[in-house]
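*Asks:* sharing a sequence plus its predicted fold:
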Amino acid sequence: MFLGNFGLSQDSTQQLLDKGTVITIGKNKTFIHEGKIEKHSYLILSGCAKAHLNHDGKDINFWFGFEGDFLFSFNSKIYRQPGYENISTLEECKLWRISNEELNEINHNSLEISNWSRKMTEMELVKTEKRLIDLQTKPAAVRYEELIQNHPGITNRISLGNIASYLGISQVSLSRIRRQQ
């Protein structure tokens, strides 16, 4: 099934499937809330989501997730403390959900699943690090071009306002970049 794409044996995949559940969340719904301890981790089966936070009354997007992406509150998953982010759907999403407690228990009992879980977390950390470096070193036009190349059709799925926020620019600046391409 959907976890088979991650290099797990059939037995390990079945262990995870038995502990998790598939849920559907409607469009524009926040399901991970800043300031709260999130008790679950998710895998996006269909749809897309964003991680965002409120800064001085302004919604700041800093992550987009698509099919196959693992999502969780880092602070809650790793430190069992309230998260700093909100995670909201941008489309109706079908998600595989597992409690962090169940995942930790399975990780303790299965080296293969533990390595898979670590790898999923590391992949998200690498994406975050790359994004931080790109924000510091690349002009917005280059970041936009790379976003479009990495996610063809993203402008059909995510509003330009959300994309501008993700790029750290105004919607007017994004319109200017789009006109120049």
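*Replies:* Sure thing, it's come through. Numbering: from 1, shown residues only.
*Asks:* hey, let's count contacts and neighbours off CA atoms from now on
*Replies:* Fine.
*Asks:* quick one: the helices in this protein?
*Replies:* For the chain, applying DSSP state H gives helices covering 10-19, 74, 100-109, 111-137, 140-150, 154-157, 160-167, 171-180.
*Asks:* and of the ones you listed, who's closest to L45?
*Replies:* Judged by C-alpha to C-alpha, the one of the helices of the chain that comes nearest to L45 is helix 10-19, at 13.2 Å.
*Asks:* can you redo the helices of the chain as JSON lines with mean neighbour count and distance to A51?
*Replies:* Output for those, formatted as JSON lines (neighbours: other C-alpha atoms under 10 Å; distance: least, C-alpha to C-alpha, whole Å):
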{"stretch": "helix 10-19", "mean neighbour count": "15", "distance to A51": "25"}
{"stretch": "helix 74", "mean neighbour count": "19", "distance to A51": "11"}
{"stretch": "helix 100-109", "mean neighbour count": "15", "distance to A51": "18"}
{"stretch": "helix 111-137", "mean neighbour count": "14", "distance to A51": "12"}
{"stretch": "helix 140-150", "mean neighbour count": "14", "distance to A51": "16"}
{"stretch": "helix 154-157", "mean neighbour count": "12", "distance to A51": "15"}
{"stretch": "helix 160-167", "mean neighbour count": "20", "distance to A51": "10"}
{"stretch": "helix 171-180", "mean neighbour count": "13", "distance to A51": "18"}
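*Asks:* this is the other structure I want to compare:
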Amino acid sequence: MSEAVAVLRDLPGIRVGALADRLSIQVPAIGDTVHIKAGQVQRHRRIVSPTGDPAVEFVLGDQRRTWPLIVTPGDVVFQPVDTGVVLDSAMEYRVTDAPGLVAYTEMEHVAEQTARACQQGGMMDLDGLGASLLLVRCQIVAATLLGLRPVLSVAWWQRGWTSLGGDLPLPPFRTDLVWDELARATAR
């Protein structure tokens, strides 16, 4: 864990805190903090981001699976959860053009774009908007699993969902207490 802290401290602007069993990585550029359990860190390495900035790539995992996390001075990149994690349906749903990884800043951008598209009025592609809202929800839920609190993205998502009256070709969403708490935070 001390090696991971040292590598993260080399990233400009990043603030790192470590307790015995947790690592917190504050990224002021996005106004949010990643919280991961030390036991989830399987390995890490320094990399260079596509923009040329230094970054740290993590492989996190538990007994069932592994997942990536990339921290840059201005962003956090992670893997969206599968639609089955958010939808309460025996039927499988897929967003065919879903990215394998998403940046926190991109999630916020897509959430805003989707909400604005939902508010356009007139003829709308409800299947496409439903897929976009589903994808954003999968991204938001993945962010929360990293301890992030993407309140702005949730606010945009709710704005889009409310604009359409929830009238989309999607099954119900699973109960998610973290989502509910973030939704309440958007009201404040």
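*Replies:* Looks like it arrived, so ask away. Remember, predicted model here, so these are calculated numbers, not experimental data.
*Asks:* can you pull the TM-score for these?
*Replies:* Put the two chains on top of each other and the TM-score (TM-score structural alignment, normalised by the length of structure 1) is 0.29; 94 aligned residues with a C-alpha RMSD of 5.9 Å.
*Asks:* rewinding a little: nearest to N61 of structure 1, out of the helices of structure 1?
*Replies:* Closest of the helices of structure 1 to N61 of structure 1 is helix 160-167, at 4.7 Å (criterion: C-alpha to C-alpha).
*Asks:* one step back: which one of the helices of structure 1 lies closest to I32 of structure 1?
*Replies:* Judging those by C-alpha to C-alpha, what sits closest to I32 of structure 1 is helix 74, at 11.3 Å.
*Asks:* elements contacting the host helix or strand of E106 of structure 2?
*Replies:* Using DSSP states H and E, E106 of structure 2 maps to helix 104-118. The contact analysis (3 or more C-alpha pairs under 8 Å, 6 or more residues apart in numbering; DSSP states H and E) places helix 104-118 of structure 2 against strand 75-78, helix 126-145, helix 151-163.
*Asks:* so I70 of structure 2 lies in a helix, does it not?
*Replies:* No. Counting by DSSP: H, G, I helix; E, B strand; the rest coil, one finds I70 of structure 2 to be strand, located in no helix.
*Asks:* tell me how far it lies from V136 of structure 2.
*Replies:* Note on I70 of structure 2: its distance to V136 of structure 2, by C-alpha to C-alpha, to the nearest Å, is 19 Å.
*Asks:* among these two, which residue is more densely surrounded?
*Replies:* V136 (27 against 22; other C-alpha atoms under 10 Å).
*Asks:* you'd agree the more buried one is up against W156?
*Replies:* No. Counting by C-alpha atoms under 8 Å, V136 of structure 2 does not reach W156; the two are 9.7 Å apart.
*Asks:* please enumerate the shared neighbours of these two.
*Replies:* Taking C-alpha atoms under 8 Å, 6 or more residues apart in numbering as the criterion, V136 of structure 2 and W156 both touch A111.
*Asks:* how many other residues sit next to D127 of structure 2?
*Replies:* 12.
*Asks:* one more: L71 of structure 1?
*Replies:* Count around L71 of structure 1 with other C-alpha under 10 Å applied: 25.
*Asks:* what do you get for L177 of structure 2?
*Replies:* 9.
*Asks:* check A6 of structure 2 too.
*Replies:* A count of neighbours around A6 of structure 2, defined by other C-alpha under 10 Å, yields 11.
*Asks:* same check on G61 of structure 2?
*Replies:* Neighbourhood size, G61 of structure 2 [other C-alpha under 10 Å]: 16.
*Asks:* could you do L145 of structure 2 as well?
*Replies:* 15.
*Asks:* quick one: contacts for it?
*Replies:* No contacts exist for L145 of structure 2 under C-alpha under 8 Å, 6+ apart.
*Asks:* that one and S163 of structure 2: what is the separation?
*Replies:* 27 Å.
*Asks:* picking up where we left off before, can you lay out the helices and strands packed on helix 104-118 of structure 2 as TSV showing distance to V34 of structure 2?
*Replies:* Listed next are those as TSV, based on distance: least, C-alpha to C-alpha, whole Å:
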stretch	distance to V34 of structure 2
strand 75-78	8
helix 126-145	8
helix 151-163	14
